[in-house]
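S.K.: coordinates only, sequence not included:
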């Protein structure tokens, strides 16, 4: 299965350069369908560039705080960020209400050769 998601400049380049190996998302109905072995097509939101990755691991958490307590900052290319900084930053994308409804998802990914 191939899933499609958009990415802003910084996370797009981070994945492209191999610094980010875990993609964080809300575990909404669309993302609940993603399984290990699936392919994700990331599209840069400004340039329409495309990156293809495959999912090597899928982890569900009750909330983003629990996720960030388990996923190393290096894996999300956020070295030096505090737990509070990570959660606050995530709330600029997803609402606490949506988080409470769906939970959080960590997808370990690898670039397609």
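M.R.: Structure's in. What do you need? Predicted model, so just to flag it, every value in this text is computed and none were measured.

S.K.: please count neighbours and contacts with C-alpha atoms only from this point.
M.R.: Will do.

S.K.: what ranges does the protein have for its helices?
M.R.: Along the chain, the segments classed as helices by DSSP state H run 9-16, 29-32, 64-70, 83-90, 96-102.

S.K.: nearest to residue 54, out of the ones you listed?
M.R.: helix 9-16 (11.9 Å; Cα to Cα).

S.K.: alright, now check it against this:
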């Protein structure tokens, strides 16, 4: 599986790759803070034809490392469970928004937010979406 390299503070940093049972992904600042504080316990991810990472390989008891794409800080988590949904509405109806989003939004607001990320709406229609429940280690 190929990885993506981004610049964090002018330092090339690999994200979206795996080393055995350790999976490393980038995360924006706000959800990073919500995971760090323990408020957000479920990460939402979708496979994409444009990005090389296959989220179906993440399983319970694997480790998921988040790298803050702005600061380069790291949070290590353990995967509790992974659930796959056909669409974001079903995910929010099942998982709720209080543990999946950085802010306490309604299902409709959450759907609008997730669909606003470039390519996410199309990717979810094609591949579905993953709810990855985590706990910090």
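M.R.: That came in fine, so what should we check first? Computed from a predicted structure; not experimentally measured.

S.K.: TM value for the aligned chains?
M.R.: Once superposed, chain against chain, the TM-score is 0.91 (TM-score structural alignment, normalised by the length of structure 1); 111 aligned residues with a Cα RMSD of 1.4 Å.

S.K.: for residue 43 of structure 1, which of the helices of structure 1 is the nearest?
M.R.: Nearest to residue 43 of structure 1, of all these, is helix 9-16, at 8.1 Å by Cα to Cα.

S.K.: give me the stretch of structure 2 that stretch 47-61 of structure 1 matches.
M.R.: Counting by TM-score structural alignment, stretch 47-61 of structure 1 falls onto residues 71-85 of structure 2.

S.K.: quick one: contacts of the matching stretch?
M.R.: Applying Cα atoms under 8 Å, 6 or more residues apart in numbering, the contact partners of stretch 71-85 of structure 2 are 8-9, 29, 36, 58-68, 91, 128-137.

S.K.: mean per-residue distance, the lengthiest strand in structure 1 versus structure 2.
M.R.: In structure 1, assigned by DSSP state E, the strand with the most residues is strand 50-61. Strand 50-61 of structure 1, aligned to structure 2 and superposed, deviates on average by 0.5 Å (mean Cα distance after the TM-score superposition for structure 1).

S.K.: tell me which residues in that strand are buried?
M.R.: 50-56, 58, 60-61 (16 or more other Cα atoms under 10 Å).
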